[in-house]
Each structure stands twice: as C-alpha cells, then as structure tokens.
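**Q** no sequence on this one, just coordinates:
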C-alpha cells in the first residue's frame, strides 16, 4: 500500500527530539523567522529533495511574498488554516507567524517528513499549532482529515500545484461545507478563469462551478523570480468567500446536493460544446419545454449564463422529471 493510501499525521512537537537542526536561527525574533532562498536550498539539499514536475513543485523563496498571501487571507491567531502543498515550509511559517493553528496536506512523503523539522528549527514556539498529513489532497475528506470537523469555519491558504489547482479547490469545497474562504496562488491563466464573469472568452466550467459556492476575485499577481525553480508561467492570487451555506435540515441538504449534481452536469454539457447553443449542446439532457419553464432562451450559449440561470435550468429539469415520474406511477 502506498504512502498516499496510508497517510501519516505528524506534529512538529513529536519530531523535535529527532531533529538535528540548530534552533539558533529561530532566535532572530520572538516569533522565529521565515525562509529565504539560501534556507530553501539548504533544507532541500540536507533532505535530498529536488523539486519535481510530477507534483508541480515550485518553492517560494521570498518572505515578502508569503506574508502578502497570509495578509490577503486575513489570517489571525483565531484562524484555523488548511494548507495544501506546503513544500519546504515557506508559506507554512508565514501562516504560523500569525499565531494561527494549521494542518498541512502534502503528497510527497520526503517533503512531508521533513516539514516538522523545519518548523522546529525556524519557529519552535509554533510546534504545538502545526500538523502535517501525507496524503493526496484530492483524497481528503472530513473522515480522514478530522482536524476541521469541529470548526464552524476554516480557511484554505495555499500555493497550489498548478496542474491540479482547480480540481483541488472544487473537491475541498464540495466535501467541506465549513470551508468558508480561501486565498490561493495559482497559474495566472487559472486565476483569470476562476474569477471570470459570464460573457468573457475565459468564462467556463471552473468559473461557473466555483460561483455555485460563492464569489471569487483576483487578488494580485506574483512574479516568477520569487520561486525556486522559476516557473515558465506567471502566477496570481485568487480570493474566495463562500456565500452558499448547506441547510442544517437533512432532507433540504440532500435536495440541495441533488440540485448541485444536476447543475454541474448541465454546466459540463454546455461547455463541452462551447460554441453550440444550449438547445444543441443540451439536446440529450433538457427537453425544449424545460427551457421555457426556466425562462431561459435555448438559443443562447452556455458561456452567457450565470450560475443562477444554470441552477434555474437544473431546478426546472428536476421538476419536469418529478412530474413525469408522478404521472407514470399515477
């Protein structure tokens, strides 16, 4: 069984005794210090870690950048933070610097194993507020990541692997109803799509599905020179706030989830044939009468519809199916 199938959870405190790193670097200030380029390269060399394209690893080497991300996310000592893809700990330390509690999810076993030692060396007073889970973020659930189950809300702050950023965001929002906000660094083109509005050329499936959960906006760009190794693409920050809250009533929550599944299916079909009209793209999904019932012009293209319009179409479709079922059983 792989490391991903059998995740390990480690605290920095539990690894302090095994760390051979000196704590003198943390004495520079009462709260420790952040990683610079020389620190990143030393840690990587000591641990035998090389950035890999497989995991989309580009490590941030600029303290100002990680502090900016944390500031954009409004992280304070009262915040509970999830970080995905912590790498060698640049952003992790900036999060802990605020006094926040956090759990990092890291897919790469050697990187996950090394991270607690870095916290112990650079910010020893934060070891009790930190844990790392060796797991693929796409497999994370409230069952195997229980740290956040008792929270009314928590936030995601991350430099996401660019090749899987959108699936990670949508998966976490679907599985964790109490994930209320995030600030993530992603490829600039991905950031543009996530924050795109109806009618623009880059508005698509990620834009509409993210809008189901809440509102997203661009929060600035990041230069390539703050990474090691420097990526071949530009980066940007996306800030998100959740506005759709699940119902506490089990029946209503189940109905809402059914509506989400139907809505997302229509979104996938509409953008799967982006240049076609809704009538053509959804001909196997939506009868003509449903468009009329939803008040949607079937000659429009999917790229012009808001999430509310897609939801109205899905609701009308479910109502039509329910009516057909009732008629058939009458």
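**A** Arrived safely, thanks for sending. Since this is a predicted model, take the numbers as computed values, not measurements.
**Q** Going by C-alpha atoms from here, please, whenever you check contacts or count neighbours.
**A** Will do.
**Q** which SS class is residue 166?
**A** Assigned by DSSP: H, G, I helix; E, B strand; the rest coil, the conformation of residue 166 is helix.
**Q** Quick one: neighbours of it, just the number.
**A** A count of neighbours around residue 166, defined by other CA atoms under 10 Å, yields 19.
**Q** which non-adjacent residue is nearest it?
**A** residue 206 (7.0 Å; CA to CA, 6 or more residues apart in numbering).
**Q** Can you tell me the element the one you found falls in?
**A** Assignment of secondary structure by DSSP states H and E places residue 206 within helix 205-213.
**Q** likewise residue 156?
**A** Secondary structure assigned from DSSP H and E places residue 156 in strand 154-159.
**Q** Residue 217 versus residue 44, what's the distance?
**A** 34 Å (CA to CA, to the nearest Å).
**Q** just to revisit the earlier point, list the contacts of the helix or strand following the helix holding residue 206.
**A** Next helix or strand after helix 205-213 toward the C-terminus (DSSP H and E): strand 214-222. For strand 214-222, the external contacting residues (CA atoms under 8 Å, 6 or more residues apart in numbering) are 65, 72, 188, 191-192, 194-195, 210, 234-244.
**Q** Only the buried subset of those residues, as a PyMOL command please.
**A** Selection of the buried residues among those in PyMOL, burial being defined by 16 or more other CA atoms under 10 Å:
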select buried, resi 65+72+188+191+192+194+195+210+235+236+237+238+239+240+241+242
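**Q** Restricted to helices, list the contacts of strand 214-222.
**A** Members of these lying in helices (criterion: DSSP state H): 65, 72, 188, 191, 192, 194, 210.
**Q** With distance to residue 303 as extra columns, can I get those residues in TSV?
**A** Listed next are the ones in helices among the contacts of strand 214-222 as TSV, based on distance: CA to CA, whole Å:
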residue	distance to residue 303
65	34
72	30
188	20
191	17
192	15
194	14
210	14
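**Q** Among these, which one lies nearest to residue 279?
**A** Nearest to residue 279 out of the ones in helices among the contacts of strand 214-222 is residue 210 (CA to CA; 23.9 Å).
**Q** Can you get me a residue count around the closest residue to residue 224 other than its chain neighbours?
**A** Excluding its sequence neighbours, the residue lying closest to residue 224 (CA to CA, 6+ apart) is residue 230, at 5.5 Å. By the measure other CA under 10 Å, the count of residues near residue 230 is 14.
**Q** any idea how far the helix or strand hosting residue 132 is from the chain center?
**A** Per DSSP H and E: residue 132 is located in strand 130-134. The chain centre lies 17 Å from the centre of strand 130-134; the measure is CA atoms, centre = their mean, to the nearest Å.
**Q** okay, pairing it with this:
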C-alpha cells in the first residue's frame, strides 16, 4: 500500500474533498476528540476489505469524521450507524453522503453522541468498523463489545502501539490489560499497518489495523466478566509484583490470594503477564467468594 494520498475515486473522498468540506465547516481537527481524518481513499477501501463485511451486515462506525470510511462502507453493507461526538461533523455527514453517494442515503443513521456514553443504537450492529479516536480507542472498543454482543467482527484502526497491545500474547513485553480483555471477547490479530501520511493532520505515530472475531460461545456471563476484569486490573496494577502480592488486597490477604492461585493451578510467584485469559477465568472463579 502506498502512503501517498490517492486521486479521488467515484463516491469516495480524496484529500481535496476532505479539505473542502473542512473549510466549509470551518473545522480544524482537535486533539480533544482525537481527530485525524483519513485523506487516502485506498486506505478506507483496504479497511472495508479487511473487515470482511457484506450485504447482511449492519456496521457501526465510531468517529466517522468527514465521512471517508462511511462512504466506503455504505455500498458494502445494509446499514451504517455512525456515532459522532462533534456536532458539526454529525450534522454534515448526511449531506456529504447525499453529495457523494445519493443512492445510499437510506442506509445511513447518524447518532450524535459520545461513544463512551451511548447505550442504544437505531439498528443492531453486526460489525464494528472504524478509525477510532486515538485518545479513547481501547475504552470505546471494549465498551462496544460489552454493550452489543451482536457484534461478531471488528476491524479498527488504532495507534500502532495500542494495536500491538491488543493483539499481544502472554509473556510479551506489551501484554497487559487490553490484551486480556480483548481476548475475553474474541481472537485479536494485527492484520496491517498504516503510515502517517494518509491522515490530516498527520499524527506522530503509525497506525495498526486490528481484527477481532468474537468467540462463537461466550466465555461467561456479565457477572463473571466483571469478576475476571477486576482480577485482571489488580494483576497488572503493579506489574513487578507476583500475583500473590498483587492480588492480596483483592482477596483479603496474601494467604487467601495464594490459596486461590494454587486452587487454579497457578504458581503464586507468577506475574500477571504470564497468564492467558483462560487462566484468569480459572483464577477469578476461585477468588469470587472474596469479591
């Protein structure tokens, strides 16, 4: 893939159209909302292709911005639900779709809301496909996987460092809370990288494309998930500590933490970064009486 902005294919936004729309709205991308607009049509087409969505899918897109990815998604799915916090961008998106893809306007729903507070959507999503705002990418991803179990597949663009954490395996230096929590919901893979020059403004970091395919069978109910996530948070709160020490506060003391670890067939001297999600599930089951 080339990082240079492409010419503007039919129905998609190129660099010139992005800047025109931004000028019309007097918009300057803000760090507050983690805005970096994609100005390369090849990149959004690549995201849609990797997402593997089809005509039966309802794709939820968080942070559609000026509509680059939205316009690439609309021809491929039955519906796009675009969640946008910026009122100017949320208000302009339907007109942008009407201008560039007039036959597809009926497939778009725009939700003007903060993705971290939204609780319902106008259609049931089957896929999350988004260039996520970098400053809230992990919380948004985990929230949508929690709230909408109908989401079977995820393809998101995030900061490369975050992508590597989400997809890391136990024992890796970057394995941590996001890695375990993503694994609770599905199998995460880094399926590509994206250079800085496809964005406006260009960020200071490269980006990664993360695919998550949800497990066919849930690992547990909501109560179990909350318990497991509490254990995960405690295990990684101080990475240098053994699990016996890290979990003593949660368990009500070192002896109780050690007993739970031994019962879960885990060496109490182990550290959190050595456990996979299944081990955390076993451990949480034994710690549950203490929580």
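**A** All right, it came through fine. Keep in mind it's a predicted model, so treat the numbers as computed, not measured.
**Q** TM value for the aligned chains?
**A** The TM-score (TM-score structural alignment, normalised by the length of the second structure) is 0.92; 279 aligned residues with a CA RMSD of 1.7 Å.
**Q** Measure the mean distance from the helix holding residue 206 of the first structure to the second structure post-superposition.
**A** For helix 205-213 of the first structure, the mean deviation from the second structure after alignment is 0.6 Å (mean CA distance after the TM-score superposition for the first structure).
**Q** what packs against that helix?
**A** Packing partners of helix 205-213 of the first structure (3 or more CA pairs under 8 Å, 6 or more residues apart in numbering; DSSP states H and E): helix 165-175, helix 188-194, helix 250-272, helix 307-329.
**Q** if you set the cut-off to 10 Å instead, what comes out?
**A** Packing partners of helix 205-213 of the first structure (3 or more CA pairs under 10 Å, 6 or more residues apart in numbering; DSSP states H and E): helix 165-175, helix 188-194, strand 214-222, strand 235-242, helix 250-272, helix 307-329.
**Q** Where does the third one end up in the second structure?
**A** The one in question is strand 214-222 of the first structure. The aligned range for strand 214-222 of the first structure in the second structure is 186-194, by TM-score structural alignment.
**Q** Return the set of buried residues in that stretch.
**A** For stretch 186-194 of the second structure, burial by neighbour count (16+ other CA under 10 Å) applies to 186, 188, 189, 190, 192, 193, 194.
**Q** any idea what sits nearest the second one, other than its immediate chain neighbours?
**A** Using CA to CA, 6+ apart and skipping residues adjacent in sequence, the residue nearest residue 188 of the second structure is residue 212, 4.4 Å away.
**Q** was I right about the one you found contacting residue 157?
**A** No. At 11.7 Å, residue 212 of the second structure does not count as touching residue 157 under the criterion of CA atoms under 10 Å.
**Q** Quick check: the aligned residue for residue 142 of the second structure in the first structure?
**A** In the first structure, the residue matched to residue 142 of the second structure (TM-score structural alignment) is residue 170.
**Q** ditto for residue 21 of the second structure
**A** Using TM-score structural alignment as the criterion, residue 21 of the second structure maps onto residue 43 of the first structure.
**Q** how much space is there between that match and residue 61 of the first structure?
**A** With CA to CA as the criterion, residue 43 of the first structure and residue 61 of the first structure are 12 Å apart.
**Q** anything in contact with each of the two?
**A** Counting by CA atoms under 10 Å, 6 or more residues apart in numbering, the contacts common to residue 43 of the first structure and residue 61 are 35, 88, 89.
**Q** sorry, back to before: to the chain's geometric centre, what's the distance from the strand holding residue 156 of the first structure?
**A** Its chain's average C-alpha position is 7 Å from that of strand 154-159 of the first structure, according to CA atoms, centre = their mean.
**Q** what about that strand, how far off from the second structure?
**A** Taken over the aligned residues, the distance from strand 154-159 of the first structure to the second structure averages 0.3 Å (mean CA distance after the TM-score superposition for the first structure).
**Q** against the second structure, where does that strand fall?
**A** Using TM-score structural alignment, strand 154-159 of the first structure lines up with residues 126-131 of the second structure.
**Q** before we move on, back to that, residues touching the residue nearest to residue 188 of the second structure, list them.
**A** Applying CA under 10 Å, 6+ apart to residue 212 of the second structure gives the contacts 51, 127-128, 145, 151-156, 166-167, 182-183, 185-191.
**Q** I'd like the shared contacts of residue 43 and residue 61 of the first structure written out as a markdown table, with distance to residue 102 of the first structure, neighbour count and secondary structure added.
**A** Formatted as a markdown table, these follow (distance: CA to CA, whole Å; neighbours: other CA atoms under 10 Å; DSSP: H, G, I helix; E, B strand; the rest coil):
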| residue | distance to residue 102 of the first structure | neighbour count | secondary structure |
| --- | --- | --- | --- |
| 35 | 18 | 23 | coil |
| 88 | 15 | 28 | coil |
| 89 | 12 | 27 | coil |
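**Q** And those, which is closest to residue 54 of the first structure?
**A** residue 88 (16.0 Å).
**Q** wait, doesn't the closest one sit right on residue 35?
**A** Yes. Counting by CA under 10 Å, residue 88 of the first structure touches residue 35, with 9.0 Å between them.
**Q** shared neighbours, these two?
**A** By the contact definition CA under 10 Å, 6+ apart, residue 88 of the first structure and residue 35 are jointly contacted by 41, 43, 60, 61, 118.
**Q** related to what we said a few turns ago, export the shared contacts of residue 43 and residue 61 of the first structure to a markdown table and tack on distance to residue 302 of the first structure?
**A** Formatted as a markdown table, these follow (distance: CA to CA, whole Å):
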| residue | distance to residue 302 of the first structure |
| --- | --- |
| 35 | 45 |
| 88 | 41 |
| 89 | 41 |
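**Q** Name all residues that make contact with the closest residue to the match of residue 21 of the second structure other than its chain neighbours.
**A** Leaving aside its chain neighbours, residue 43 of the first structure sits nearest to residue 88 (7.5 Å; criterion: CA to CA, 6+ apart). Shown in contact with residue 88 of the first structure (CA under 10 Å, 6+ apart): 35, 39-41, 43-44, 49, 51, 57-61, 111-112, 114-116, 118-119.
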